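[1] dropping the sequence and predicted coords here.
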Amino acid sequence: MRVIVVDDSLLAREGLARLLREAGIDVLAERTDAQGLVPLVEAERPDVVVIDIKMPPTYTDEGLVAAADVMEAVPGTAVLVLSQYLETAYAMRLVEEFPERTGYLLKDRLSDIMVLVDAIHRLADGETVIDPTIVNRLLSRRRRIDPLQSLTDREREVLALLAEGLSNRAIGDRLFITDRTVETHVTSVFAKLGLGDDGATHRRVLAVLTFLRNAEASSTAVPTEP
């Protein structure tokens, strides 16, 4: 697995690169900002670019802009955005524009380097990975119009864990159910959301995107009077 790390913080950048190398990830380059990132990606062809969301010169959304530039210029490159900020709008902006091979994780939640390594591998395989904290926040908000209303409670749980980037086996371990039962729930979710048989990975991404769109839309809806 080949990655490029982009972060303006010396400690964060070098610490992350060292931990990834120790975990068997080939870190091709380290950058302090997004300038010249696209030519570097074109030359090195990494599997994944790991990038901070707020960098010079404005410290706003340079990471998101750079992520979009990379994925437009070099299709097939996955991008994992790391952030110190719990901003659901940033995560939604990313996956709405690029629903495959994109991830958004919170730095403070990365207490185990293998969580990051697993996310990198999933992104390279074409999946979407969203931090569980963001998923939980979206789930906790009231829904006025719910296109997922046909799902059972268990199917909603499975879909939420899909949004976190968990594999079927990991979902089964979390919910204490068998892999076969997870597969049954996933298949049912696909069917209820009208997702045809276009490949398991593609349907997983579409299901997650449907879930995130619904949750984000619900967060801005005005609750009806009881």
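    Yep, that arrived.
[2] hey, let's count contacts and neighbours off CA atoms from now on
    Will do.
[3] any idea how many residues pack against Ala191?
    Using other CA atoms under 10 Å, Ala191 has 12 other residues around it.
[4] that one is in what secondary structure piece?
    For Ala191, the element it lies in under DSSP states H and E is helix 179-192.
[5] what comes up buried for that helix?
    179, 182-183, 185-187, 189-190 (16 or more other CA atoms under 10 Å).
[6] cool, and stretch 67-82?
    Applying 16+ other CA under 10 Å to stretch 67-82 flags 67-68, 70-71, 74, 76-82 as buried.
[7] ok, stretch 187-206 next?
    Within stretch 187-206, the residues scored as buried using 16+ other CA under 10 Å are 187, 189-190, 193, 195, 202-206.
[8] looking at those, which is nearest Leu116?
    Leu116 has its nearest neighbour among those in Val205, at 18.9 Å by CA to CA.
[9] that closest one is in contact with Phe98, isn't it?
    No: Val205 lies out of contact with Phe98 (CA atoms under 8 Å); the separation is 10.3 Å.
[10] packing partners of the strand or helix carrying Arg93?
    Taking DSSP H and E as the definition, Arg93 sits inside helix 88-97. Counting contacts by 3 or more CA pairs under 8 Å, 6 or more residues apart in numbering; DSSP states H and E, helix 88-97 is packed against strand 102-106, helix 200-220.
[11] now the longest one and helix 179-192, what's the angle there?
    Think helix 200-220. Counting by axes from the mean of the first three to the mean of the last three CA atoms, to 10 degrees, helix 200-220 lies at 60 degrees to helix 179-192.
[12] presented hereafter is structure B, for comparison with structure A:
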Amino acid sequence: MPEPQTAPRPLRVLLADDSVLLREGVRSLLEDEGVQVVAAVGDGDQLLQAVAADPPDLAIVDVRMPPTHTNEGLVAALRITREHPGVGVLMLSQYVAREYASELLGTESPGIGYLLKDRITEIDGFLAAVRRVAAGGTVIDPAVVRSLLRAPEQQRLVARLTPREVEVLEAMAEGLSNRGIGERLFISQSTVEKAITAIFDKLELTGEDGTSRRVLAVLRYLEDADGA
């Protein structure tokens, strides 16, 4: 007789936000989708203790938490990426904060994301981002990318991109695959691949690791805009 198949282990997530209402809302949303919420905490110290005690697959972290409500969540998240590189980190922010996104995405740790809290209400997209970051992918809120595109200073390298290449880069920032980008923009996969190659060339990103260059391409936006 064939051996019975074991059910796959559920995704394990830790929540960190000082808003009880938001924590419980996200907990309910995730658990309804079969995600195991291993802990829900309200500040950076509790977050670090919970990760150290039982590392989850993913930590969903508010940027601003007690006591000062400035960048405690970000500081804790950066420490997690250093001390627990196997734990994905998805940051949530009330507002677009390019400097926070740049600092987080500048780490070499896999599994990094930065979303505005408004995205939680876009349930399918939020859940896709949770799974993508937990699996080691990168997700950046499109509002962050759009804010950079609206900046009055046009970055020297980024300004080389065509409007179509900008659209492709924004979709890359959301973590979409080549196929997903093609479906989003109604273009063929070969057209997507040509656009990505052009983006790499125009942003002067060399190397053989396509995944790393995808992240670097988005970072180029963040770094050039912050340094302009």
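    The structure has been received and is ready for your questions. None of these values were measured; they are calculated from a predicted model.
[13] sorry, back to before: a markdown table please, covering the helices and strands packed on helix 88-97 of structure 1 and showing distance to Asp112 of structure 1.
    Conversion of these to a markdown table gives the following (distance: least, CA to CA, whole Å):
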| stretch | distance to Asp112 of structure 1 |
| --- | --- |
| strand 102-106 | 12 |
| helix 200-220 | 24 |
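[14] most tightly surrounded among the ones you listed?
    Of all the helices and strands packed on helix 88-97 of structure 1, strand 102-106 carries the top mean neighbour count, a mean of 27, counting by mean count of other CA atoms under 10 Å.
[15] from Glu170 of structure 2, how far out is Asp17 of structure 2?
    According to CA to CA, to the nearest Å, Asp17 of structure 2 and Glu170 of structure 2 sit 27 Å apart.
[16] kindly apply the preceding question to Ile140 of structure 2 instead.
    Separation of Ile140 of structure 2 from Glu170 of structure 2 (CA to CA) stands at 9 Å.
[17] tell me where structure 2 has strands.
    For structure 2, applying DSSP state E gives strands covering 12-16, 36-41, 58-62, 88-93, 112-116, 138-140.
[18] distance to Leu149 of structure 2 added to these, as TSV?
    Output for these, formatted as TSV (distance: least, CA to CA, whole Å):
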stretch	distance to Leu149 of structure 2
strand 12-16	30
strand 36-41	35
strand 58-62	25
strand 88-93	19
strand 112-116	17
strand 138-140	14
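[19] Arg179 of structure 2 is nearest to which of the ones you listed?
    For the strands of structure 2, proximity to Arg179 of structure 2 was assessed by CA to CA; strand 138-140 is nearest, at 16.0 Å.
[20] what span of structure 1 lines up against that closest one?
    Aligned using TM-score structural alignment, strand 138-140 of structure 2 spans residues 128-130 in structure 1.
[21] who are the neighbours in contact with the residue nearest the centre of structure 2?
    Central residue of structure 2 (CA atoms, centre = their mean): Gly113, 1.4 Å from the mean position. Gly113 of structure 2 is in contact with 89-91, 105, 129, 133, 138-140, counting by CA atoms under 8 Å, 6 or more residues apart in numbering.
[22] which two of the residues you listed have the greatest separation?
    Of all pairs drawn from the contacts of Gly113 of structure 2, the greatest distance, 15.1 Å, lies between Leu105 and Ala129 (CA to CA).
[23] the more surrounded of the two?
    Between Leu105 of structure 2 and Ala129, Ala129 has the larger neighbour count (other CA under 10 Å), namely 27 against 24.
[24] and the match of strand 138-140 of structure 2, how far out from the chain middle?
    Centroid displacement of stretch 128-130 of structure 1 relative to its chain, using CA atoms, centre = their mean, to the nearest Å, is 2 Å.
[25] how about stretch 167-181 of structure 2?
    Offset of stretch 167-181 of structure 2 from its chain centre (CA atoms, centre = their mean): 13 Å.
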